[in-house]
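Visitor: Structure for the following, please:
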Amino acid sequence: MPVVPATDEAIAQAAGALAEGAIVAFPTETVYGLGADARNGTAVAKIFAAKERPRFNPLIVHVPDFATAETLVAFNDDARTLAAAFWPGPLTLVAPKRKDCGIADLVTAGLDSIAVRVPGHPVAQALLKTAKCPIAAPSANRSGRISPTEAAHVAAELGETPAMILDGGACARGLESTVVSLAGAEPVLLRLGAVPRHEIEAALSRPVARAEDDAPIASPGQLSRHYAPQTPLRLNAADVQPGEVLLAFGPDPLPCDSKAINLSRAGDLGEAAAKLFASLRELDEAGSFGIAVMPIPDEGLGEAINDRLRRAAKAR
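Guide: Have a look, this model is predicted:
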């Protein structure tokens, strides 16, 4: 299916495709998602097949509002605080699922919890309200590859597999949602993302522990190798070696005789986050033997950016 502008008519067609058990790609403020009716196990299985995704890796369920989320999961006071502070927006909350939630077991990978989010993107909101179903949607790319932030990235990754690819322009945030588990006694940060850790902690008025690297997988984004280009990454580079291209940051980029992209000459971490995946994709297509990555401050959104880069650089 060709990429189509996300008009009201196209959104209605996409909702119809979901109702028929098809999968569709659509924009959120974070990255493009590959969605199916979360209640339809056969449709959800098409997501796993299209992405070549491990079945033990659960999916995020997207809903239009907090009230709908509460029909699927049991929220505690911390979850309500975070939802009030960040929804709609790039925050995913993992909470115990209700017995009558109707969500397909494949979505949760057999867990007793569901990862749920209320996206803020107008196209995602329109699709959810038109489809009138919870939409299970990981990023619209092959498993482990660079997440798509433009409709063309989805087409390059998945071709004709989705029934439709709704084009809503470039994603504003460019990093996946932050994921916080409220399934236990205390909140746990499962995935760094578009909401910085310090904002989560400010909303809760206390520090939040981060899941260990070897913790059981309870949400997307916990695999050790993820978000990866085909070209190897060399992190915290102090120079650019012959045959490498450069992913730069800040006003003083390293000297480079080949292709270079600066995530933000102004040193703006928000701008860098929004450009990260598209820049990695472009450098990956440059035909070099390596990508030199300049240091990026490990604070605020930089913590999530560095998390993605470390996972992308993991040995094959």
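
Visitor: When you work out contacts or count neighbours from here on, use the C-alpha atoms and nothing else.
Guide: Noted.

Visitor: And the helices in the stretch 151-300 of the chain, which stretches?
Guide: Assigned by DSSP state H, counting those that start in this stretch, the helices in the stretch 151-300 of the chain fall at 151-158, 197-204, 269-284.

Visitor: Counting by contacts, list what the first one packs against.
Guide: Looking back up the chat, that one is helix 151-158. Secondary-structure packing of helix 151-158 (3 or more C-alpha pairs under 8 Å, 6 or more residues apart in numbering; DSSP states H and E): strand 3-5, strand 164-167.

Visitor: to compare against the first, here's another:
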Amino acid sequence: MALVSERFSCLDPDGRDEGLEAARLALRDGGLVVMPTDTVYGIAADAFDPAAVARLLAAKGRGRHMPPPVLVASNSTLDALASSVEPYVHTLTDALWPGPLTVICRQQESLTWDLGETRGTVAIRMPDDETARELLRRTGPLAVSSANLTGHPAATTIDEAEQQLGESVAVYLDGGPAGSGVPSTIVDCTGEHPRIVRMGAITADRFTELGVEVG
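Guide: Okay, here's the model as predicted:
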């Protein structure tokens, strides 16, 4: 891993493209990247590289019992990662992706990854941030957790993320202040009826508007 982190501004086209390519290469080589999202800044690793995911958890001071979600660039990736997807899941994602909704589904048994102690599930989200989605289009699914040390506030600026994570991260992508600063709503979709695990930017009333009753 690089001993000195690189930082790129994604607020202008040239810096953004240079930063995205540097991030792609770092992730390919097993490094960690801090990226903007529509909620808070995230720390990312290649979801299919177990050693990189372990580095992500170590950088945050987090154990395997708290596996990171996986971010994707398109709705169609959901069915590639999840199995036995209930119809209501597509109702939610069709309406609320990209956006601050994380769905926990049963993972495809054929997936060769190790995100931690997931008990055969995977938490999936598509962020409403163009820089994040462009990086995901270049890399494929990424394991992404909030860019902070466990127990500390989630970073809403690149400076906050860098102060907490330092040189454990190879590339920092500065997209300006994070979108809402409010984390995503997490919904357990492994059963016949969905259940809210963490209330975030999307309220239960929004689910009701879509005709989906959640517990």
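
Visitor: Just give the TM-score of the two.
Guide: Between these two chains, after superposing, the TM-score reads 0.92 (TM-score structural alignment, normalised by the length of the second structure); 205 aligned residues with a C-alpha RMSD of 1.2 Å.

Visitor: The aligned partner of H62 of the first structure in the second structure: what's its closest spatial neighbour, skipping adjacent residues?
Guide: Aligned by TM-score structural alignment, H62 of the first structure pairs with L71 of the second structure. Spatial nearest neighbour of L71 of the second structure, chain neighbours left out: R125 (4.9 Å); criterion: C-alpha to C-alpha, 6 or more residues apart in numbering.

Visitor: gap between the one you found and A51 of the second structure?
Guide: For R125 of the second structure, the distance to A51 of the second structure equals 22 Å [C-alpha to C-alpha, to the nearest Å].

Visitor: More neighbours: which of the two?
Guide: R125 (27 against 16; other C-alpha atoms under 10 Å).

Visitor: burial measure for H198 of the first structure, as a count.
Guide: By other C-alpha under 10 Å, the residues close to H198 of the first structure number 16.

Visitor: thinking again about what came up before, now render the helices and strands packed on helix 151-158 of the first structure as CSV, adding distance to T130 of the first structure and mean neighbour count.
Guide: Output for those, formatted as CSV (distance: least, C-alpha to C-alpha, whole Å; neighbours: other C-alpha atoms under 10 Å):
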stretch, distance to T130 of the first structure, mean neighbour count
strand 3-5, 16, 16
strand 164-167, 14, 26
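
Visitor: Please identify the most buried of the helices of the stretch 151-300 of the first structure.
Guide: Comparing the helices of the stretch 151-300 of the first structure by mean neighbour count (mean count of other C-alpha atoms under 10 Å), helix 269-284 ranks first with a mean of 22.

Visitor: Find me the equivalent region of it in the second structure.
Guide: Per the alignment by TM-score structural alignment, helix 269-284 of the first structure matches no residues in the second structure.

Visitor: gap between that helix and the chain center?
Guide: Relative to the chain's own centre, helix 269-284 of the first structure is displaced by 14 Å; criterion: C-alpha atoms, centre = their mean, to the nearest Å.

Visitor: From the contact counts, what lies against that helix?
Guide: Right, helix 269-284 of the first structure is packed against strand 244-248, strand 260-262, helix 301-312 by 3+ C-alpha pairs under 8 Å, 6+ apart.

Visitor: So which residues of the second structure form strands?
Guide: 6-9, 33-35, 42-46, 70-71, 82-83, 101-107, 121-125, 142-146, 171-174, 185-188, 195-198 (DSSP state E).

Visitor: Please name whichever of these is nearest to T157 of the second structure.
Guide: Nearest to T157 of the second structure among those is strand 171-174 (7.8 Å), distances taken as C-alpha to C-alpha.

Visitor: Tell me the residues of the first structure aligned with the closest one.
Guide: Using TM-score structural alignment, strand 171-174 of the second structure pairs with 164-167 in the first structure.

Visitor: For stretch 61-68 of the second structure, buried residues please.
Guide: Neighbour counts over stretch 61-68 of the second structure (16 or more other C-alpha atoms under 10 Å) mark 62, 67-68 as buried.

Visitor: from those, which single one is nearest G31 of the second structure?
Guide: Using C-alpha to C-alpha, the buried residues of stretch 61-68 of the second structure come closest to G31 of the second structure at P68, 15.6 Å.

Visitor: Can you spell out the matching residue range in the second structure for stretch 10-29 of the first structure?
Guide: Using TM-score structural alignment, stretch 10-29 of the first structure lines up with residues 19-38 of the second structure.
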